[in-house]
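*Asks:* Got a sequence here, can you build the structure:
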Amino acid sequence: MFRLEDLTLFVRAAALNSFSEAAREAGLPPAQVSSAIKRLEKALTIRLFARSTRSLRLTVEGESWLPYATQMLETMHAGLQKIQTPDDDVRGTLQIAVPSDLGRHLLLSVFRDFRQRHPALRLRLLFSDQITDVFKDPVDIAFRYGANGDATYIALPVAPDNRRVLVASPEWLRQHGEPRSLSELARHNALTFMLRGKLHDRWTLMKDGEIHEVNVSGAIMSDDAEVIRRLAIAGEGIAYKSWLDVSDDVNAGRLQPILTQYQGESVPLNMICPHRQQLSPAVRLLYDAVKARCASVQASFAAQSRCN
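*Replies:* Predicted coordinates for the structure are as follows:
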């Protein structure tokens, strides 16, 4: 008979390619993880990992058994959750990481409404443009822009059709004129964003199925996406932002889309979880609330596109 904790440690060690990382995640000594794997190997009479002083990898047998171990865990957790936690019992502390502008501008009201509906729940909100590591950082879930290229965590689509748009304030456009082509865009002052020390000064747009890249430059750059939006509203230049971040500003007339004959690059929003047991009733209900809010914003983008 397998121990539930041994099975869990095997799946996490396989995902992280490390006994020590799995131990740190579980708050255990590394030797305890090693002992758990040895018990499983003895019960199965196979080797699950090929170990050396420098590397750890699954054996062929380990790779074959991993999906079954994962399925067993998911089935057990689903059954335990069904008998132990009513679906309407939302309590405890939920730690959430969110991109700065998205969190402050769009989702803060969603979080406030959600907590008011579930007063037994505590929220710990981490607003930052740094990419959160859901395995190492103290978070339960993270909302993250971009395609999911990592199969080691769970990614649930929140706004799969979200795109970037070029925007500037009406005052900026009155003073400097609206660019009518990509070559004109390159001559305007661009508000550029930095992430992990890299300056994102090459903007990608599409028209009639053809991809165009524009090298831009400007007098102000920032590693905070909310600062870029505020500067655009203040009339400091042109920004290339997620529609989720600027939709309210466009609808209120504070910002105006430009070069709308071009389609901005895709920036889908996903909710990231380390593993399926993180999908508690609180997480599932919050996911539904955020997805509904984003869907209403995406509907305004579709209406905006039809008008243009």
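
*Asks:* make it CA atoms for all contacts and neighbour counts henceforth
*Replies:* Fine.

*Asks:* who are the neighbours in contact with the residue nearest the centre of the chain?
*Replies:* Nearest to the geometric centre of the chain sits R144, at 1.5 Å (C-alpha atoms, centre = their mean). Under the criterion of C-alpha atoms under 8 Å, 6 or more residues apart in numbering, the contact list for R144 reads V98, P99, I131, L269, N270, M271, I272.

*Asks:* how about TSV for the residues you listed, with neighbour count and secondary structure added?
*Replies:* What follows is the contacts of R144, written out as TSV (neighbours: other C-alpha atoms under 10 Å; DSSP: H, G, I helix; E, B strand; the rest coil):
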residue	neighbour count	secondary structure
V98	24	strand
P99	23	coil
I131	15	coil
L269	25	strand
N270	22	strand
M271	22	strand
I272	23	strand
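
*Asks:* Please generate a structure for the following sequence too, so the two can be compared:
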Amino acid sequence: MARQGLIELEAVLAIAARGSFRAAALDLGLSTTALSNLIGTVERQLGVRLFNRTTRSVSLTDAGRTFVEQVAPALRDIRNAMATARSQGDTPSGTLRINAFATGAREILAPLVLRFLRRHPQVHVDLVTEGRIVDIVAEGFDLGIRTAELVPSDMIAVPLGAPRSFAVVATPSYFAAHGRPRVPPDLLGHHCIRIRLPNGAPYRWHFEKDGSPVQIDVEGPITLDEATLARIAVLDGIGIGFFMEADVRDDIAAGRLERVLQDWTPPTAPLCLYYPGRKNPSAAFRAFVDMARDLGKAAMRRA
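*Replies:* Below is the predicted model:
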């Protein structure tokens, strides 16, 4: 296997992570046929099957699972060694992979990511958004973005700003026609945009005042799982929406939406950039973290 280099090992780990030859081939920039041939070569050299595969599914064999568990840490060390060698120059370059949930990505895209790219044009940022909490090391990410309370304790966290808050909003015309809720239970008499969590469960709107939390299982004409879609529905006058304040800040300032129950939506934990400790980070990694620290300090000064 040494004659072919690391591509076979990368192929095995990619298929194990993605559970699909097609998805892994796309990640590696290979055709499905080429990837299948690579795996066939590895299995012949090892004398054991690594994957059980049918036309509809792919899964690791027991031998394959053991192989992946042993190879993955070694391959990470090799990648880190190669990244360290590449980072000896002073010019940030290469790819930074960042995992974030969608709301957090929207908040940091312009002030951090796009600003960073303008300053360092030789860097490519691969920003992946998803609702689930992932192990950024195991899944090949350099950095993660989550609220402070969701950052794993073994990670280094960089606050990206002041505490955030939720906002309950609707159009002025909706409130003129239906009245304004004064306390959270009033929402049960209103049309609300329901929220579906990544696991498929409905989200109960969370409120708190004077240390007393309240959860409301709202009713309404539509259930959505993406804030940008919910914003469209609210702006169209369908009902009341529940958002991170940053997602509707401009609409509130412009008068397109009005906020209610603000005394029931106190500040919550700030966003954080987080990453595992690194002895020899790349120039791009260092530059991004430094910019994130500056962004967080500037936001705290304005707060």
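
*Asks:* just to revisit the earlier point, out of the contacts of R144 of structure 1, which one sits closest to S34 of structure 1?
*Replies:* Nearest to S34 of structure 1, judged by C-alpha to C-alpha, of those is I272 at 28.0 Å.

*Asks:* Looking for the alignment partner of that closest one in structure 2.
*Replies:* Pairing criterion TM-score structural alignment: the partner of I272 of structure 1 within structure 2 is identified as Y274.

*Asks:* helices or strands up against the host helix or strand of A299 of structure 1?
*Replies:* Secondary structure assigned from DSSP states H and E places A299 of structure 1 in helix 281-307. Here helix 281-307 of structure 1 touches helix 108-117, strand 154-159, helix 243-252, going by 3 or more C-alpha pairs under 8 Å, 6 or more residues apart in numbering; DSSP states H and E.

*Asks:* hmm, try it at 7 Å
*Replies:* Helices and strands in packing contact with helix 281-307 of structure 1 are listed as strand 154-159; criterion 3 or more C-alpha pairs under 7 Å, 6 or more residues apart in numbering; DSSP states H and E.

*Asks:* quick revisit: the match of I272 of structure 1 and I240 of structure 2, how far apart?
*Replies:* According to C-alpha to C-alpha, to the nearest Å, Y274 of structure 2 stands 33 Å off from I240 of structure 2.

*Asks:* quick revisit: so the residue nearest to the centre of structure 1, which of the three states?
*Replies:* For R144 of structure 1, the secondary structure call by DSSP: H, G, I helix; E, B strand; the rest coil comes out as strand.

*Asks:* Tell me the residue in structure 2 aligned with it.
*Replies:* In structure 2, the residue paired with R144 of structure 1 is R146, using TM-score structural alignment.

*Asks:* does the equivalent of V165 of structure 1 over in structure 2 belong to a helix or a strand, and which?
*Replies:* Aligned counterpart of V165 of structure 1 in structure 2: A167 (TM-score structural alignment). A167 of structure 2 belongs to strand 166-170 when elements are defined using DSSP H and E.

*Asks:* Please apply the same query to M76 of structure 1.
*Replies:* Following DSSP H and E, the helix or strand that holds M76 of structure 1 is helix 60-84.

*Asks:* of the contacts of R144 of structure 1, closest to D89 of structure 1?
*Replies:* For D89 of structure 1, the nearest member of the contacts of R144 of structure 1 is M271. The distance, counting by C-alpha to C-alpha, is 21.3 Å.

*Asks:* Do I have it right that the closest one meets A155?
*Replies:* Yes: counting by C-alpha atoms under 7 Å, M271 of structure 1 touches A155, with 5.6 Å between them.

*Asks:* picking up where we left off before, list the buried residues for the helix holding A299 of structure 1?
*Replies:* By neighbour count, with 16 or more other C-alpha atoms under 10 Å as the criterion, the buried positions of helix 281-307 of structure 1 are 281-283, 285-287, 289-291, 293-295, 297-298, 300-301.

*Asks:* Thanks again, I'm all set now.
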